[in-house]
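Participant: Whatever this is, show me its structure:
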Amino acid sequence: MARFLLIHGSAHGAWCYRELIPALTALGHQATAIDLPSHGDDPTPYQEATLSGYADRIVSELQAIGEEVILLGHSMGGYPISLAAERLPERVKHLVYLCAYVPKPGFSLNDRRREAEEQPLMEAIQLTEDGLGWTVGDDDLNRLFYHDCPPGTVDLAKAHLTIQAREPSTVSIETTARYAAIPRSYIRCINDGTIPPSYQVTMSEDWPSERVFSMDCGHSPFFADPTGLAGRLDQIARDIT
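Facilitator: Prediction:
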């Protein structure tokens, strides 16, 4: 079966895939999740975290795995998986954007976000004193990320969320035919409270219909419906074999 490498979004870490990995394993797949620099258990100071460093971490894991993977990025993770795929395309069999930002030439992630008609995240962002990172207040976590997740999810998140460095969202990436040649799929979350569902449609509206999927959930399907998400990923894996 397939080998998955799972990349988290802003402020999260490998911990957010703790329910998805066993769900994929139950379907016969292998799955690994990693912490990007300054996230989860990684000790890198957020002031030193960069988009290029995120991609380097993914490339290092791809090299360690030593075989082609289905590379999934959630939310912000859409940018670093794209850059990593550009750098090491021979190890990426398929890209999956899970309610994620898809790079556009000359556009940073922040530029892409500003294209959306709504900005639900912006009113909740709290900058660090040095201005190099941000967090989201506890009162906004449920509304933005976990409104349809099981009891205890917000407490789990509070214990593990980290400061999100600003730099990775402020730089654009240049991709070539190396990246463009890799097949990709998009999973839209139609009740997303962070990335407007309409903008997820915009980012994937010109993709082949068979490569676009939807889930009736919010921004964290790995908590809200890990079994359903594993089923979508299993379908993607079967379609590309």
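Participant: Please make it C-alpha for all contacts and neighbour counts, starting now.
Facilitator: Will do.
Participant: quick one: contacts for T194?
Facilitator: Residues counted as contacts of T194 (Cα atoms under 8 Å, 6 or more residues apart in numbering) are 119-121, 144-145, 219.
Participant: Try it again at 7 Å.
Facilitator: Shown in contact with T194 (Cα atoms under 7 Å, 6 or more residues apart in numbering): 120-121, 144-145, 219.
Participant: all strands for this structure, in order.
Facilitator: 3-7, 30-34, 69-74, 92-98, 125-127, 133-136, 164-165, 184-189, 212-215 (DSSP state E).
Participant: for this structure, what spans make up the helices?
Facilitator: 20-26, 51-65, 78-87, 109-115, 138-141, 153-160, 177-180, 197-204, 221-224, 226-240 (DSSP state H).
Participant: any idea how far the fourth one is from the chain center?
Facilitator: The chain centroid and the centroid of helix 109-115 are separated by 15 Å under Cα atoms, centre = their mean, to the nearest Å.
Participant: As TSV, the contacts of T194 with neighbour count and distance to R184 would be great.
Facilitator: As requested, the contacts of T194 are arranged in TSV below (neighbours: other Cα atoms under 10 Å; distance: Cα to Cα, whole Å):
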residue	neighbour count	distance to R184
P120	16	27
L121	17	26
L144	19	26
F145	23	24
H219	29	20
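Participant: Now tabulate the residues you listed in JSON lines and tack on distance to I7.
Facilitator: Shown next, in JSON lines, are the contacts of T194 (distance: Cα to Cα, whole Å):
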{"residue": "P120", "distance to I7": "23"}
{"residue": "L121", "distance to I7": "20"}
{"residue": "L144", "distance to I7": "19"}
{"residue": "F145", "distance to I7": "16"}
{"residue": "H219", "distance to I7": "15"}
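Participant: Would you do the same for the sequence below? I want to compare the two.
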Amino acid sequence: MNHGAWCWYRAVTLLRLAGHRATALDMAGCGVHPARVDEVLTFEDYSRPLLDALDALPPGEKVVLVAHSHGGYSVALAVERFPEKVAAAVFVTASMPAVGRAMAATSDELLAYVGDDFFMDSQDFEQRNPNISGRPFIFGPEFMAQKVYNMSPPEDLNLGLMLIRPANSFTTNNSKAVVMRDENLLTAGRYGSARRVYVTVEDDHAIPVGFQHRMIAESPAVEVEGIAAGGADHMVMISRAEELAELLVRIAGGVDMVQ
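Facilitator: Next up, the predicted model:
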């Protein structure tokens, strides 16, 4: 959350050097996307760059989608909408919703798991647009340093502090959070039938490994890979970019990219 495509700069470079076509997308209002946070009305609007990219794929072509953190919800939505275009969905220490449950339920459970004080100096902002569910939120510098970039190089922490933008979670429990609160959104025949791989990160302080395994237990058909303890934080695409890229190459090597 709050991050853009820029945080994948190391992993994308390594994937391209390995001969793969790799693209990192900004969700609406993130990174260099031109929309302001108060112009992105719904979670579907937020995820629109990913949905449009899949819709534009040539017939018969498939991709491996890689989600990180809050991006797991956008990938889940994309798989549900375009299962025939997804060779695999990889959740890298990401929020991974379960079939037959509202996506926001996973967010609610994570917040209950970590507790009220978990986000430290992170801030909510006033919502300027009454048509948007919830309030914009941004990670605080201490939270970023201690729980998100705690094993990453200090220059990447500073880069993150310069580039993060406020974002809405769209999980507020009201009638405006239509997509995130829809218990019938994720179906067994579409999202549930796709190849899904969860990549655990043992030392992640932002989505604790215990909660990662809790999400895995709720989706027993999911394959599990892992980044072992030592050197990997929540921003594993930065702190352990080489190991993550090698893992993604191995996962991609086991799928049929053309139907």
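Participant: Got a TM-score for the pair?
Facilitator: Scored by TM-score structural alignment, normalised by the length of structure 1, the superposition of the two chains gives a TM-score of 0.88; 231 aligned residues with a Cα RMSD of 2.1 Å.
Participant: which one of the contacts of T194 of structure 1 is nearest V69 of structure 1?
Facilitator: Nearest to V69 of structure 1 among the contacts of T194 of structure 1 is H219, at 23.7 Å by Cα to Cα.
Participant: Show me what I70 of structure 1 lines up with in structure 2.
Facilitator: Matched to structure 2 by TM-score structural alignment, I70 of structure 1 sits across from V64.
Participant: er, R178 of structure 1 actually
Facilitator: Match for R178 of structure 1 (TM-score structural alignment): R190.
Participant: likewise A26 of structure 1?
Facilitator: Match for A26 of structure 1 (TM-score structural alignment): L17.
Participant: And L159 of structure 2, how far from Y9 of structure 2?
Facilitator: 12 Å (Cα to Cα, to the nearest Å).
Participant: returning to that earlier point: same check for the contacts of T194 of structure 1, but in structure 2.
Facilitator: Mapped onto structure 2 and checked by both residues aligned by TM-score structural alignment, their matches' Cα atoms under 7 Å, the contacts of T194 of structure 1 keep the contacts 144-145, 219.
Participant: Can you tell me which of those is nearest T241 of structure 1?
Facilitator: Using Cα to Cα, the kept ones among the contacts of T194 of structure 1 come closest to T241 of structure 1 at H219, 28.3 Å.
Participant: that older thread, so the match of R178 of structure 1 touches E80, yeah?
Facilitator: Yes. Contact criterion Cα atoms under 7 Å: R190 of structure 2 and E80 qualify, at 5.2 Å.
Participant: L65 of structure 2 reaches V92, doesn't it?
Facilitator: No. L65 of structure 2 is beyond contact range of V92, at 10.4 Å (criterion: Cα under 7 Å).
Participant: out of those two, which sits in the busier spot?
Facilitator: Between L65 of structure 2 and V92, counting by other Cα atoms under 10 Å, V92 is the more crowded of the two (28 against 23).
Participant: counterpart of the more buried one in structure 1?
Facilitator: Match for V92 of structure 2 (TM-score structural alignment): L98.
Participant: if we can go back for a sec, make JSON lines from the kept ones among the contacts of T194 of structure 1 and add distance to W207 of structure 1 to it.
Facilitator: Converted to JSON lines, those look like this (distance: Cα to Cα, whole Å):
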{"residue": "L144", "distance to W207 of structure 1": "27"}
{"residue": "F145", "distance to W207 of structure 1": "26"}
{"residue": "H219", "distance to W207 of structure 1": "21"}
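Participant: contacting residues for the nearest residue to T93 of structure 2 once chain neighbours are set aside?
Facilitator: Nearest residue to T93 of structure 2, sequence neighbours excluded (Cα to Cα, 6 or more residues apart in numbering): T200, at 5.4 Å. For T200 of structure 2, the contact set (Cα under 7 Å, 6+ apart) comprises 92-93, 209, 212, 225-227.
Participant: Considering these, which possesses the most neighbours?
Facilitator: The most crowded member of those, judged by other Cα under 10 Å, is T93 (31 neighbours).
Participant: what's the burial count for the alignment partner in structure 2 of A116 of structure 1?
Facilitator: In structure 2, the residue matched to A116 of structure 1 (TM-score structural alignment) is Y113. Using other Cα under 10 Å, Y113 of structure 2 has 14 neighbouring residues.
Participant: Tell me the spacing between Y113 of structure 2 and F211 of structure 2.
Facilitator: 7 Å.
Participant: Ok, E39 of structure 2 next?
Facilitator: From E39 of structure 2 over to F211 of structure 2 the distance is 32 Å, taken as Cα to Cα.
Participant: ok, now A217 of structure 2?
Facilitator: Using Cα to Cα, we find A217 of structure 2 at a distance of 10 Å from F211 of structure 2.
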